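Chemist: Compute the structure for the input listed below.
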Amino acid sequence: MTLTKKKEGGWTLASDLWPTARALNAATAQDISSEPLLQVADFAQHHFALPHADCTITSELDIRFGLGSSTALRLGVLLAAAALHQNLTTLDEHTKLEAAALAFRMQRVQQSFASGYDVLTQALGGVILWTPDYQNWPGQYLKKLDPKPLIPYLQVFVGGAGAPTSTVGGSVRTALQDSGRQRDFYEASNQCIRGWLNLWQEGAHALPKLCQDVATQRRIFAGLPYFPEQLFHNFEFLPGFDQSWTAKTTGAGGEDAILLIGTHGDTEEATACLAREGWYPLPVHPIEHGASLYSGALS
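Modeler: Below is the predicted model of the structure:
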């Protein structure tokens, strides 16, 4: 994304999701409340005292991939606006956390159930071991881990139908509550987190237990709205599934991205299965590649 000051004309916004650029001063209140880019631009214009700016958003990643695109969008604009406001070329961690907190508040307007883990990870990078404090978000994150030990065991595949977070997340949350499985889901999710940390620390030795933990969590999702039942049914016929390798969805629980968890040797047939169903590897590996931000002229 690029954000540059100009002398007049208010904010002009261009996105590769829109056919033409849009002027912020022509947007209605309904437009601003429903469009993340208009929402964050309207806030940044006043919060950072930037009355006139050109903002351009481009992305190589489809919003259907389930990788937190709306939070990344808000965070990117806020970080760039902070850089312009303070005339900085780099931002310290404190400023990044302040921007993340602002992005999280906006996220909660549209997704009241959001925890903010996505925007915090996007702001700080790495693997975040963190207990949120919703009274003073984010509170103290406990530890930031180097993600490289996970590289041999993680592959990300995209190409599904997508899962609109508000719609899918709300439906899944309601279904869990109505079925009395919400507590089971939280416990299973916490166990998965512990499994990921053990994989990070111990490598292949911890993989079978993580496979079991992921399978337990997935069984709670099975049958809920938007879950890709057929894809996981196909996996069940492949050798080693939920034993030496496993798979899970990202995002709100629908057909977003798919994580293959296991070595390349163990997931070879799963990769072929995904390819037959139209899935393909994410163009960039989330661990091997960082993000860059260009805030334009800082004058």
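Chemist: from here on, contacts and neighbour counts on C-alpha atoms
Modeler: Noted.
Chemist: any idea how far Ser112 is from Ser166?
Modeler: Distance of Ser112 to Ser166, computed by Cα to Cα, to the nearest Å: 9 Å.
Chemist: So the two - more neighbours on which side?
Modeler: Ser166 (15 against 12; other Cα atoms under 10 Å).
Chemist: In which helix or strand does that one reside?
Modeler: helix 165-179 (DSSP states H and E).
Chemist: which residues make contact with that helix from outside it?
Modeler: Here helix 165-179 makes contact (Cα atoms under 8 Å, 6 or more residues apart in numbering) with Gln110, Gln111, Gln182, Phe185, Leu224, Pro225, Tyr226, Gly251, Ala252, Gly253, Gly254.
Chemist: so Ile128, which of the three states?
Modeler: Three-state call for Ile128 (DSSP: H, G, I helix; E, B strand; the rest coil): strand.
Chemist: Wait, it touches Leu145, no?
Modeler: Yes - with contact defined as Cα atoms under 8 Å, Ile128 counts as touching Leu145 (6.3 Å).
Chemist: all helices for this structure, in order.
Modeler: For the chain, helices defined by DSSP state H occupy the ranges 29-34, 36-47, 69-86, 93-110, 117-124, 165-179, 182-202, 207-221, 229-235, 268-276.
Chemist: Could you also give me the structure for this second sequence? I'd like to compare it with the first:
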Amino acid sequence: MITVSVPGKVMLAGEYAVLEGSPSLSLAVKKELRCTARLSDFHKTVIRSDIWSEPLILDEALSKEPNNPLLDTVRWACKEWSLPPLEITIASDIQVSDGLGSSSAVRLASLAAMAALTGRQEQPWDLARLCWDQQRQEQGFASGYDFVTQVQGGLVAFYPDYSCWPGRVEDHKLRSLIPYIHIFRGGKGAPTGLVAGSTRKWLRERRRMLSLTQRSEQLIQNFIGFSQASVKLPELIQSVKAHREIFEDNPNFPLHLLRALQELKGFDQSWTFKTTGAGGEDSILLIGDTSDLDEARHCLSIFNWQALDTEISAKGMTFHDQAE
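Modeler: Sure thing, here's the model as predicted:
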């Protein structure tokens, strides 16, 4: 029996630009998903998850749960790797509606656990690429930044090179950044494929992709510079503002939150806000010193947005051998 844990992730900068081959900057959080794999006592593969009321038999579940990332990953591995019947158990601190990469986490953890249990030699980056391939085939597009972040952990700058996977992956200092990054959840969730697909089309139709790429790269440089104390907070805030303005008239952008936050003291001066990832109603970021955010926290609570009870984590995917 083996258990693999995979952290949640948050995109700081590079959303949509990374789909065009530009870099991204993201971080791992301490909320995690755990997958335990063991050889089955039955003659069929059985899958358990804390979001299901009862176990599912793989062959029977596929027709009932189409496009489920866990079932699709287990099915792929069982077929491509000719695996024996398995028992797969998922337990997760990552809520689907939090926007912290629950789908990528369950793909990566389940594939890694099955590979390790059955003695396959895939390395973590190989597993990440397999997951990226599956995600890309199902959604029609994918950058792989989520799997890279969840394998690596910490604060990750990802410079993709799909001809030499994964490209360049840089690990940056977290300590000085932690007090200034505040994650809030809306609890509604955002269907990544739908929101990302429509927003990507919108960016192209309005010919904003080049501008987005330029502003994203500047924002990444300023986040990294801020973490290294070479960029001051006001400069970082102005980069966030410039990046956010690209999306403000997008139908998926939470404009009501922006309008409310703009009325508060210090907005875009001592603190600021941005969407993250696909940019729907799942999670947003407040960026600033905690002491400057009391009004913003209260304002967001009126709209039922709550601070996410987690911390930034330096730990990436981890394997735990366990005795039966």
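Chemist: Could I get the TM-score for this pair?
Modeler: Put the two chains on top of each other and the TM-score (TM-score structural alignment, normalised by the length of structure 1) is 0.89; 290 aligned residues with a Cα RMSD of 2.3 Å.
Chemist: And the contacts of helix 165-179 of structure 1, which two are furthest apart?
Modeler: Gln110 and Phe185 (22.7 Å; Cα to Cα).
Chemist: These two - which one has more neighbours?
Modeler: Phe185 (18 against 15).
Chemist: That one -> structure 2?
Modeler: Matched across to structure 2, Phe185 of structure 1 falls on Leu212, judged by TM-score structural alignment.
Chemist: Pretty sure Ala242 is one of the things that match touches, is it not?
Modeler: No - at 9.3 Å, Leu212 of structure 2 does not count as touching Ala242 under the criterion of Cα under 8 Å.
Chemist: The residue positioned nearest the centre of structure 1 - nearest residue in space that isn't next to it in sequence?
Modeler: Central residue of structure 1 (Cα atoms, centre = their mean): Gly68, 2.6 Å from the mean position. Computed as Cα to Cα, 6 or more residues apart in numbering, the closest residue to Gly68 of structure 1 that is not its neighbour in sequence is Asp118, at 6.2 Å.
Chemist: Distance of the one you found relative to Asn136 of structure 1?
Modeler: 17 Å.
Chemist: and if you look at Glu255 of structure 1?
Modeler: 33 Å.
Chemist: Asp242 of structure 1 pairs with which position in structure 2?
Modeler: Match for Asp242 of structure 1 (TM-score structural alignment): Asp268.
Chemist: For its match, which non-adjacent residue is spatially closest?
Modeler: Ile237 (6.1 Å).
Chemist: Check Ala128 of structure 2 too.
Modeler: Phe147 (5.5 Å).
Chemist: and the aligned residue in structure 1 for that neighbour, how far is that from Gly169 of structure 1?
Modeler: Alignment note (TM-score structural alignment): Phe147 of structure 2 maps to Val119 of structure 1. Taking Cα to Cα as the measure, Val119 of structure 1 falls 17 Å from Gly169 of structure 1.
Chemist: give the contact list for Pro234 of structure 2.
Modeler: Applying Cα under 8 Å, 6+ apart, the residues near Pro234 of structure 2 are Gln269, Ser270.
Chemist: Surely Gly8 of structure 2 and Gln150 touch.
Modeler: Yes - using Cα under 8 Å, Gly8 of structure 2 is in contact with Gln150, at 6.8 Å.
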